[in-house]
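Asker: Here's my sequence, what's the structure:
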Amino acid sequence: MNYFRTAILLAGLTGLFMGVGYLIGGASGATIALVVAAGMNLFAYWNSDRMVLSMHGAQEVDARSAPDLVNLVGQLARNAGLPMPRVFIMHEDQPNAFATGRNPQNAAVAVTTGLVNQLSREELAGVIAHELAHIKNHDTLIMTITATIAGAISMIAQFGMFFGGNRENGPGIIGSIAMMILAPLAAMLVQMAISRTREYAADDMGARISGQPMWLASALAKISNAAHQIPNPEAERNPATAHMFIINPLSGQGMDNLFATHPSTENRIAALQRLAGEFGGRGGFTTTAQAAPRGPWNGGGRRGPWG
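Answerer: So this is what the prediction gives:
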């Protein structure tokens, strides 16, 4: 059902994009809009991972610079039946993470220093498993396509307002103004709906990859609480990437409504608790919450080179 909903939302976004192009330039405008979108998506397909990682100042680590972290990612990737992704560290105090890449063979997982310093090993495993689920589900490509089309809609709507749109069959001045406002808004709503749909699916699959739903539930509670208190300057400068993170990194976001990039943390935890019940209650919240906030990256208290 999640894939069906995503397909419907993507179709709606594409239809909206074509509709805006038609209002601006008729049939030829719709064709031009399609060509522009195809070009943007082609560029994003090959370069989106490098662009996003660069935006957030992510630095790649390996088995020598971060052996425990890389080893944990490798173990979970094997559980998921995935090739080993590249591993990156972002120097941000806010605990958070995202995955990127056009396919599982060209994927990367990026985590902040705040995440590795504030979560237990079990919680970190839950987060990484969630990001690997995005890779396995090809969500990273879907998110790139939706972001690209949504951005193209905004661009074309503004272009139509500037040039007055299709003068023969166009919407007129008032219609053009309405299109400039409503088309990007509609695109944003569809983009957010797709993001929320994929987050629930990644939570479910990530819990199955780790085998412990409550590891992720505990991590989500900690990350959500910290995200409202610790700013993420790079994310604030690049808000278009907010939907890629496991928890919205932007300030003032937490409502499970049309304007939220993520489902509410409470709803996500409740779904994971139900899944844990199906698993027989393994990976209880109490055990994880009582664990010392040190992980595989610091060797029992020794901070990594990025600390």
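Asker: use CA for all of it now, contacts and neighbours both
Answerer: Will do.
Asker: SS state for V111?
Answerer: strand (DSSP: H, G, I helix; E, B strand; the rest coil).
Asker: Please, where are all the strands along the stretch 51-200 of the chain?
Answerer: 59-61, 86-90, 97-101, 107-112 (DSSP state E, counting those that start in this stretch).
Asker: so of these, which one's packed in deepest?
Answerer: Of all these, strand 97-101 has the most neighbours on average by mean count of other Cα atoms under 10 Å, namely a mean of 28.
Asker: That one vs strand 107-112, what angle?
Answerer: Relative orientation of strand 97-101 versus strand 107-112 (axes from the mean of the first three to the mean of the last three Cα atoms, to 10 degrees): 160 degrees.
Asker: Need the contact partners of strand 97-101.
Answerer: 48-49, 52, 107-112, 115, 127, 131-132, 134-135, 140-141, 244-247 (Cα atoms under 8 Å, 6 or more residues apart in numbering).
Asker: and what of stretch 210-227?
Answerer: 76, 79, 94-96, 115, 119, 122-127, 129-130, 203-204, 206-207, 247-251, 265, 268-269, 272-273, 275-276, 282-285, 288-289.
Asker: again, only using 6 Å
Answerer: Applying Cα atoms under 6 Å, 6 or more residues apart in numbering, the external contacts of stretch 210-227 come out as 95, 122-123, 126-127, 207, 269, 272, 276, 283-285.
Asker: what about L124, distance to L141?
Answerer: Using Cα to Cα, to the nearest Å, one gets 24 Å for the distance from L124 to L141.
Asker: Next: Q59.
Answerer: 21 Å.
Asker: quick one more, to check against the first:
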Amino acid sequence: MQLEEEESSAADSPRSAPLAEERAAAPLTERLTVGRPANFRNALTWLEPGILRNLRGVLTALIAAWLYLPAALAAAVALAFAGGWIAFFYTFSTGDTSLPQQVLDIPLVGDAVQNLMSKSGGVGAALLGAVAGAVIGFVLGIYWIFLGPFQNGVVDGVAAVLGTIVLGIGAGLLYTVYRVVFEKHILQITGARRPSRREAAFILPLVAEAATRLNLPNHPPVLIDDAREPNAFAYARHIVVNQGLLEEFNYERETIAAVFAHELIHWRNGDPVSAAFVQGVAFPLYLVQAAGGWLRDQTRSPVLRFIAWTVFWPVFVTVQYLVVPMQAADSREAEYRADQGAVLAGYRTGMRCVLTRFRRSFEGGRNGWVAAICASHPPNELRLERLEEPGREYPLPDEDASALPLPVLLTGTSLTD
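Answerer: A predicted model of the protein is given here:
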């Protein structure tokens, strides 16, 4: 069954009635997951690999969102601040820089810390107090979180923790099912549409050819987003291509087909399913972050912005420096796999053409921590390096780079204006 027919304008074709009958006779799970890879026996065997692929991302999201890591982080910072100031004022006011005997008895460490204290005075004491406060605060934060359940016994405490974990996994499953079942409606709400007749005539043969080269028995429906940004996205049951991508490459068939092959690998491997499950497990955390970010960004008062940041900073830090990096690490590996899939399908030149055109990543603002840790796409130059054919030289400028599109001139203007 050609899935693209369901998304095209050929609803009145002679095939539409048999297709409708086939869909009506199919099991409910099959009807709700139309567009998934057909090489899986059923919806469960399709969802399972994607859900279980990024275990480190799932574990991180579970700990951060459901085991209250932001609360422990807040306690650690609060006690670090208090411990640092108390140690500083005590040392500054009394002049006593001696350490407890238990610390001095630690081999090498005791003498080194005592020497630092003697030379730096209150500053060294503040640093030591801050470190001790952070450690103690984090441990106490974890302890306070689980103190209630364990007060009634170890069995009740373990049951409460396991129940919380099951709840987090259940939230991830529900969110994944929601994203999969209602994917078409979500995409339409966010701006995707079915291809026009001539868009379908250009795009669908390219997708079908890429699927054939990849030995895929089917391919998902393709939707169009009128955004001018050159990009394409693989979802669990659809591929969305921006109008800007088609225009950026002047409708070059080989190059655009390479993009479709890349996205088909994501779709076939269940990468969007994996990302949805991690997002679902971490959904409470993302929800709080979104609310805090909205409050912080909406107010114009510096005082109110500071208050919003003070209240929500543990969530901001946990998401940006723990949850997102773990998810992004798996996403970068998926990008390399998709690139290699396009090469195996015979689109090496087309894939290199895409990457050489965009010397930066498909993401914006890649710098510092975001570029190194949080970016979901690897640097394009490293992706190009992995696409090099053995035994061939690839000097700069890259000969695979396509020509830039000609600028559109308004009536009465010239290139020299």
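Asker: TM-score for these two?
Answerer: Once superposed, chain against chain, the TM-score is 0.65 (TM-score structural alignment, normalised by the length of the first structure); 242 aligned residues with a Cα RMSD of 3.6 Å.
Asker: re earlier: farthest pair in the contacts of stretch 210-227 of the first structure?
Answerer: P95 and A276 (23.8 Å; Cα to Cα).
Asker: JSON lines please, covering the strands of the stretch 51-200 of the first structure and showing distance to A260 of the first structure.
Answerer: Formatted as JSON lines, the strands of the stretch 51-200 of the first structure follow (distance: least, Cα to Cα, whole Å):
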{"stretch": "strand 59-61", "distance to A260 of the first structure": "29"}
{"stretch": "strand 86-90", "distance to A260 of the first structure": "24"}
{"stretch": "strand 97-101", "distance to A260 of the first structure": "17"}
{"stretch": "strand 107-112", "distance to A260 of the first structure": "22"}
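Asker: To Y22 of the first structure, which of these lies closest?
Answerer: Comparing the strands of the stretch 51-200 of the first structure by Cα to Cα, strand 97-101 comes nearest, at 32.2 Å.
Asker: Report the angle between that closest one and strand 86-90.
Answerer: 140 degrees.
Asker: residue contacts, the counterpart of I89 of the first structure in the second structure?
Answerer: Superposed on the second structure with TM-score structural alignment, I89 of the first structure falls opposite I224. Counting by Cα under 6 Å, 6+ apart, I224 of the second structure makes contact with 192-193, 195, 240-242.
Asker: can you tell me how far I224 of the second structure sits from R197 of the second structure?
Answerer: I224 of the second structure is 12 Å from R197 of the second structure, by Cα to Cα.
Asker: do M326 of the second structure as well
Answerer: Taking Cα to Cα, one finds M326 of the second structure at 42 Å from R197 of the second structure.
Asker: do D339 of the second structure as well
Answerer: For D339 of the second structure, the distance to R197 of the second structure - Cα to Cα - is 29 Å.
Asker: Between those two, tell me which one has more neighbours.
Answerer: More crowded of D339 of the second structure and R197, by other Cα atoms under 10 Å: D339, with 26 against 11.
Asker: What is the aligned counterpart of that one in the first structure?
Answerer: Checking TM-score structural alignment: D339 of the second structure goes with D203.
Asker: could you point out which element follows the helix or strand harbouring that match?
Answerer: Assigned by DSSP states H and E, D203 of the first structure belongs to helix 172-210. For helix 172-210 of the first structure, the succeeding helix or strand toward the C-terminus, using DSSP H and E, is helix 213-227.
Asker: Would you mark the buried spots in that following helix?
Answerer: 213-220, 222-224, 226-227 (16 or more other Cα atoms under 10 Å).
Asker: Give me the neighbour count for L404 of the second structure.
Answerer: 10.
Asker: In a helix, it, correct?
Answerer: No: according to three-state DSSP, L404 of the second structure belongs to no helix; its state is coil.
Asker: What separation do you get for it and R197 of the second structure?
Answerer: Distance from L404 of the second structure to R197 of the second structure, by Cα to Cα: 27 Å.
Asker: Then F138 of the second structure?
Answerer: F138 of the second structure is 60 Å from R197 of the second structure, by Cα to Cα.
Asker: Then P302 of the second structure?
Answerer: In terms of Cα to Cα, P302 of the second structure sits 52 Å off from R197 of the second structure.
Asker: Between L124 and L141 of the first structure, point out the one with more neighbours.
Answerer: Neighbour count, other Cα under 10 Å: between L124 of the first structure and L141, L124 has more, with 27 against 21.
Asker: Could you find the counterpart of that one in the second structure?
Answerer: Per TM-score structural alignment, L124 of the first structure is aligned with I256.
Asker: Then L42 of the first structure?
Answerer: Under TM-score structural alignment, L42 of the first structure pairs with V177 in the second structure.
Asker: distance of that match from A236 of the second structure?
Answerer: Per Cα to Cα, V177 of the second structure is found 10 Å from A236 of the second structure.
Asker: before we move on, what about L384 of the second structure?
Answerer: 26 Å.
Asker: same question, A132 of the second structure
Answerer: Counting by Cα to Cα - A132 of the second structure and A236 of the second structure are separated by 47 Å.
Asker: next one: Q340 of the second structure
Answerer: Taking Cα to Cα, one finds Q340 of the second structure at 20 Å from A236 of the second structure.
Asker: Secondary structure element for the aligned residue in the second structure for A270 of the first structure, which one?
Answerer: Mapped onto the second structure by TM-score structural alignment, A270 of the first structure lines up with E385. Counting by DSSP H and E, the element that carries E385 of the second structure is helix 380-386.
Asker: Average offset of that helix relative to the first structure?
Answerer: With mean Cα distance after the TM-score superposition for the first structure, helix 380-386 of the second structure departs from the first structure by a mean of 1.0 Å once superposed.
Asker: who's in contact with the equivalent of R193 of the second structure over in the first structure?
Answerer: Under the alignment (TM-score structural alignment), R193 of the second structure maps onto Q59 of the first structure. If you count contacts by Cα under 6 Å, 6+ apart, Q59 of the first structure has them with 88-89.
Asker: Report the separation between Q59 of the first structure and M51 of the first structure.
Answerer: Using Cα to Cα, we find Q59 of the first structure at a distance of 13 Å from M51 of the first structure.
Asker: swap in G29 of the first structure?
Answerer: Here the criterion is Cα to Cα. By it, G29 of the first structure lies 29 Å from M51 of the first structure.
Asker: Compare neighbour counts for the two and give me the winner.
Answerer: More neighbours surround G29 than the other of G29 of the first structure and M51, with 21 against 12 (other Cα under 10 Å).
Asker: That's all I had, so thanks and see you.
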